[in-house]
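Undergrad: My questions are about this predicted structure, shown below with the sequence.
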Amino acid sequence: MVNASIITIGDELLIGQTIDTNSAFIAQELNKTGVWVKRRVAVGDVYDDIWQALDEEKKRSDIIIITGGLGPTADDITKPLLCKYFGGKLVVNEEVLAHVKYLFEKIYNRPGPILERNMKQAEVPDNCTVLPNALGTAPGMWFNADGKIFISLPGVPHEMKGLITNEVLHRLQETFTMPAIVHETIFTAGQGESAIAELLLDFEAGLPADIKLAYLPSYGMVKLRLTITGVNKMALQEKLQPYYLRLQELVAPFLVSAKDEGLEEVIGNLLKASGKTMGTAESCTGGYIAHLITSIAGSSAYYKGSIVSYANEVKQNLLGVQAQTLQSVGAVSEETVKQMVAGTLERLQVDYAVATSGIMGPDGGTPEKPVGTVWIAVGNKDKTATIKLSLRFGRERNIHLAAMNALNFLRKFILTNS
């Protein structure tokens, strides 16, 4: 195995002000090339903590990737620290300097002269290989020390991604002889992690030692991943295939997809295959379902739009929900979401519609309709179906769960009413 550690730097990561998406992207890309990420470590903008993290991770991994701390402000201490750590000295790299000037003079169009702190972005340790950053001023840096590779990248996500894709991956493949890592992932819904695990007791016990099964639960869904590692990728795929097929058979009643994809992708594929369209009417989910669907490239082929009818007057005026319905049974009711679906089908001229109305919390509940009560309806011109959820979590998780349940309900409706 070729192992890697990822060190992310920044106080904002430790206090939760910024979510670390960099590590996830790096790990996914490394895994595709055969590098196994052994550790992920987050440290603050503290000199001794960063130094200690480097010392610890080089004992464990062949590759250490560091993100963050390369900006032009006083709390960005990664570059001078690495210079001292590897016994180098800072020098101006003329190519980087020319790039910084180009960005400020031609791209950013900032008034006035370039600040000295921005010009200092062109300073790099003299014992590193500079990785050109086409998307920003801070270059990446590649160090080779004691048989280990250290790679320092900007913390800005789109800059980091550009460097990983354009500079880092091919260099690593030239440096190491990579093993093959093969994953097969399936996606289930309708049963929790424990119930799925009970179904797979004998299957998991009978797996060969080199095949691992992982459970990945999230918002009422469970992904199951089989992994095998070795030398010959084709041989590994052949060995894994019968177990992958058997896994699908065992969870068939709850199988959503035999691929590593989300519900929004599954629904998109169903609609594209049938040439049908859909729209959404959202109250309690506030457009989150629309966001999930439109996050998929090409969704305009089947998704027409959404009416976020948060207020009752919007439900009435745009979706045609009857005032009497809202007065008698309220917005969070089966009757209301059925009328929301009918209004969506008519106003957006789509083949399928999904509607949500509920109480996400923390306030707004009543004894009859406590926080977490959600009604969902899906339908076409011939039929409408509804379900009621009784969620028990905080507002954010309730919204996620309502959206996932709505998408899965729509998926099943499309399959049975296509």
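TA: Thanks, I have the structure now. Numbers count the residues shown, from 1 in each chain.

Undergrad: contacts, neighbours, all on C-alpha from now
TA: OK.

Undergrad: what helix or strand is the residue lying closest to Q237 once chain neighbours are set aside on?
TA: Sequence neighbours aside, V182 is the residue nearest to Q237 in space, at 6.7 Å (criterion: CA to CA, 6 or more residues apart in numbering). Applying DSSP states H and E as the criterion places V182 in strand 180-189.

Undergrad: For whatever helix or strand comes next after that strand, give me every contacting residue.
TA: Sequence-wise, the next helix or strand beyond strand 180-189 is helix 193-199, with elements assigned using DSSP H and E. The contact list for helix 193-199, computed with CA atoms under 8 Å, 6 or more residues apart in numbering, reads Y215, L216, P217, V222, L250, V251.

Undergrad: swap in stretch 86-103?
TA: Judged by CA under 8 Å, 6+ apart, the contacts made with stretch 86-103 from elsewhere in the structure are 80, 83, 114, 118-127, 132, 136-137, 139, 145.

Undergrad: Buried subset of the contacts of helix 193-199, written for ChimeraX?
TA: Paste this into ChimeraX to select the buried members of these, with burial taken from 16 or more other CA atoms under 10 Å:
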select :217,222,251
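
Undergrad: Of the contacts of helix 193-199, which belong to helices?
TA: Judged by DSSP state H, the subset of the contacts of helix 193-199 located in helices is L250.

Undergrad: now, which of the contacts of helix 193-199 sits nearest A355?
TA: Taking CA to CA as the measure, V222 is the one of the contacts of helix 193-199 closest to A355, at 24.0 Å.

Undergrad: And here is the other one:
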Amino acid sequence: MLAEIIAIGDELLIGQVIDTNSNYIAAQLTANGINVQHINAVSDEKTRILIALETALGRADLVILTGGLGPTNDDITKKTLAEYFNTNLILHEEMLIQVKTFISGRGIPFSEKHQLQAVLPENCIALKNSTGTAPGMWFEKEGKIVVSLPGVPLEMKSLMQEEVLPRIAKINTNRIYNLTISTIGYTESALAELIAPWETKLPSDVKLAYLPAPGQVRLRISRQGENMDQMQSASELLYANLRNYLPESAIYSLSDNSIQKTVHQLLTQKGLSFATAESCTGGYIAHLLTSLPGSSVYFSGSVVAYSNQIKANILNVSEETLSTYGAVSKETVTEMAQNIRALFKVEIAVAVSGIAGPDGGTLDKPVGTVHIAVAYRNGIIAQQFQFGKIRERNIISAATSALNMVRLCILANY
């Protein structure tokens, strides 16, 4: 079954709102064996919506629209769909009861605007919205399905889970199996060259995708069929063969787990306390970890030592080290890591110092030069990295590399 998603709203086209709905819907459809072929965004104009819908139905079996189901004048999706399916708008009594129940449960006076939410195209199947007042709509015509959902993400998600996906499961037997292999330390081109002998031998029914990010690349193996167990077994055999072409340290997860989630899990499982001393990353490593629930179990704290004064006065980096080797050096991050570990009395600590850019570089230490050190029970691990000239990318790459060094340290020593 082929699907297309149409997101409706001027706010999407002017960049005022990011379209997270399409991302969610696409992921859910894919997980349920539906091939999403196109995602489209259109303005709140009847003509544009009609053209987009007609085009989508010409190439897809299922079209899901989001947005434009509110009670205000700029919400025109219901009227437009009624026109497209040549039907009238009527007051749907069951949905009216649903809307009244929802409104009264929140102590809000019922109004004419609320009643308009229960006015739907006569020939649609109304989909109950348990988290809001705008019902979803399900249309069937000439073997094609059109579903219209609210643009409010919470309401859209509940309708997808409670109404749309169960209906799709009854009519679609195809399944899509995805195996995601998260790698680190290689660029997309370098990884592709390394695994080229493996890739050329992939079966014709396997689709391989490269999903690059700063410092890491995810490989996604996809295949379609009706037997998930068989597809999983076959994909795992492919992965086992792939390991012959990559060093063990290059693969950090067999899922969409981020590097910070992987380190988070290792620290938690091993019962290890952790701290960071950050210069060029400005606390970003600490942010990545403390954004995860449960990080308080292992994370003790962080010092953002952006200036040499803080490096010296708080982290006790010697003035001699700073004057001889500079803030961006193996010697400085070594002292930063060792001293933050002692100061916070943790098992493992990481320190980062570098030149994020766009200025501040020299011939000896150009923009993108980063030094990272990990202090642990048996000593210190330090490494120099050379990233690019883009500040934001350098910060992300430095944090990613630091977390990977922590990961490898834990695996090797704990």
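TA: That came through fine. Given the structure is predicted, the values throughout are model-derived calculations rather than measurements.

Undergrad: Please state their TM-score.
TA: Here the superposed chains carry a TM-score of 0.87, computed using TM-score structural alignment, normalised by the length of the second structure; 413 aligned residues with a CA RMSD of 2.9 Å.

Undergrad: quick one: which of the contacts of stretch 86-103 of the first structure sit in helices?
TA: Using DSSP H, the members of the contacts of stretch 86-103 of the first structure that fall within helices are P80, C83, N118, M119.

Undergrad: Now distance to L407 of the first structure too, for these, in a markdown table please.
TA: A markdown table is the format used below for these (distance: CA to CA, whole Å):
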| residue | distance to L407 of the first structure |
| --- | --- |
| P80 | 50 |
| C83 | 51 |
| N118 | 47 |
| M119 | 50 |
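
Undergrad: Can you find the partner of I228 of the first structure in the second structure?
TA: Counting by TM-score structural alignment, I228 of the first structure corresponds to R223 in the second structure.

Undergrad: The one helix or strand S152 of the first structure maps to: which residues count as buried?
TA: Element membership of S152 of the first structure [criterion: DSSP H and E] is strand 148-153. Of the residues in strand 148-153 of the first structure, I149, F150, I151, S152, L153 count as buried by neighbour count, 16+ other CA under 10 Å.

Undergrad: for those, which one is nearest N3 of the first structure?
TA: Nearest to N3 of the first structure out of the buried residues of strand 148-153 of the first structure is I149 (CA to CA; 10.8 Å).

Undergrad: corresponding residue for that closest one in the second structure?
TA: Aligning on TM-score structural alignment places I149 of the first structure opposite I145 in the second structure.

Undergrad: got the contact list for its match?
TA: Contact analysis of I145 of the second structure by CA under 8 Å, 6+ apart lists D61, L62, V63, W138, F139.

Undergrad: What residues of stretch 142-162 of the first structure count as buried?
TA: Buried residues in stretch 142-162 of the first structure, counting neighbours by 16+ other CA under 10 Å, are found at 142-143, 149-157, 159-162.

Undergrad: Three-state assignment for the alignment partner in the first structure of A349 of the second structure, please.
TA: Residue correspondence to the first structure (TM-score structural alignment): A349 of the second structure is matched to A353. Recorded secondary structure, A353 of the first structure: strand (DSSP: H, G, I helix; E, B strand; the rest coil).

Undergrad: nearest to T334 of the second structure, of the contacts of I145 of the second structure?
TA: Relative to T334 of the second structure, the closest of the contacts of I145 of the second structure is V63; by CA to CA it sits at 56.6 Å.

Undergrad: Which secondary structure state does the closest one sit in?
TA: strand.

Undergrad: A277 of the second structure too?
TA: For A277 of the second structure, the assignment made with three-state DSSP gives strand.

Undergrad: mean deviation (superposed) between the strand holding V182 of the first structure and the second structure, please.
TA: After superposition onto the second structure, the average distance of strand 180-189 of the first structure to its aligned residues comes to 1.7 Å, using mean CA distance after the TM-score superposition for the first structure.

Undergrad: in the second structure, what residues pair with that strand?
TA: The alignment places strand 180-189 of the first structure over residues 175-184 of the second structure (TM-score structural alignment).

Undergrad: just how off-centre is stretch 355-368 of the first structure within its chain?
TA: 28 Å (CA atoms, centre = their mean, to the nearest Å).

Undergrad: circling back to that earlier point, among the contacts of stretch 86-103 of the first structure, the buried ones, what's the ChimeraX command?
TA: Buried residues within these, as defined by 16+ other CA under 10 Å, are selected in ChimeraX through the command that follows:
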select :80,83,118,119,120,121,122,123,124,125,126,127,132,136,137,139
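
Undergrad: equivalent range in the first structure for the longest helix along the second structure?
TA: Residue-count comparison of every helix in the second structure, with assignments taken from DSSP H, identifies helix 391-413 as the longest. Mapped onto the first structure using TM-score structural alignment, helix 391-413 of the second structure spans residues 395-417.

Undergrad: List of residues touching that stretch?
TA: Contacting residues not belonging to stretch 395-417 of the first structure are listed as 189, 219-220, 263-264, 266-267, 270, 284-285, 288-289, 352, 354-356, 360-362, 372, 374, 376-379, 385, 389, 391-392 [CA under 8 Å, 6+ apart].

Undergrad: hmm, back to that, and the strand holding S152 of the first structure, how far from the second structure on average?
TA: So strand 148-153 of the first structure averages 1.4 Å relative to the second structure (mean CA distance after the TM-score superposition for the first structure).

Undergrad: same for whichever helix or strand comes after that strand, what does it pack against?
TA: Taking DSSP H and E as the definition, the helix or strand that follows strand 148-153 of the first structure towards the C-terminus is helix 157-163. With contacts defined as 3 or more CA pairs under 8 Å, 6 or more residues apart in numbering; DSSP states H and E, helix 157-163 of the first structure has these neighbours: helix 22-33.

Undergrad: Report all helices and strands that the helix it packs on contacts.
TA: Counting contacts by 3+ CA pairs under 8 Å, 6+ apart, helix 22-33 of the first structure packs against strand 35-43, helix 157-163, helix 169-175, strand 180-189.
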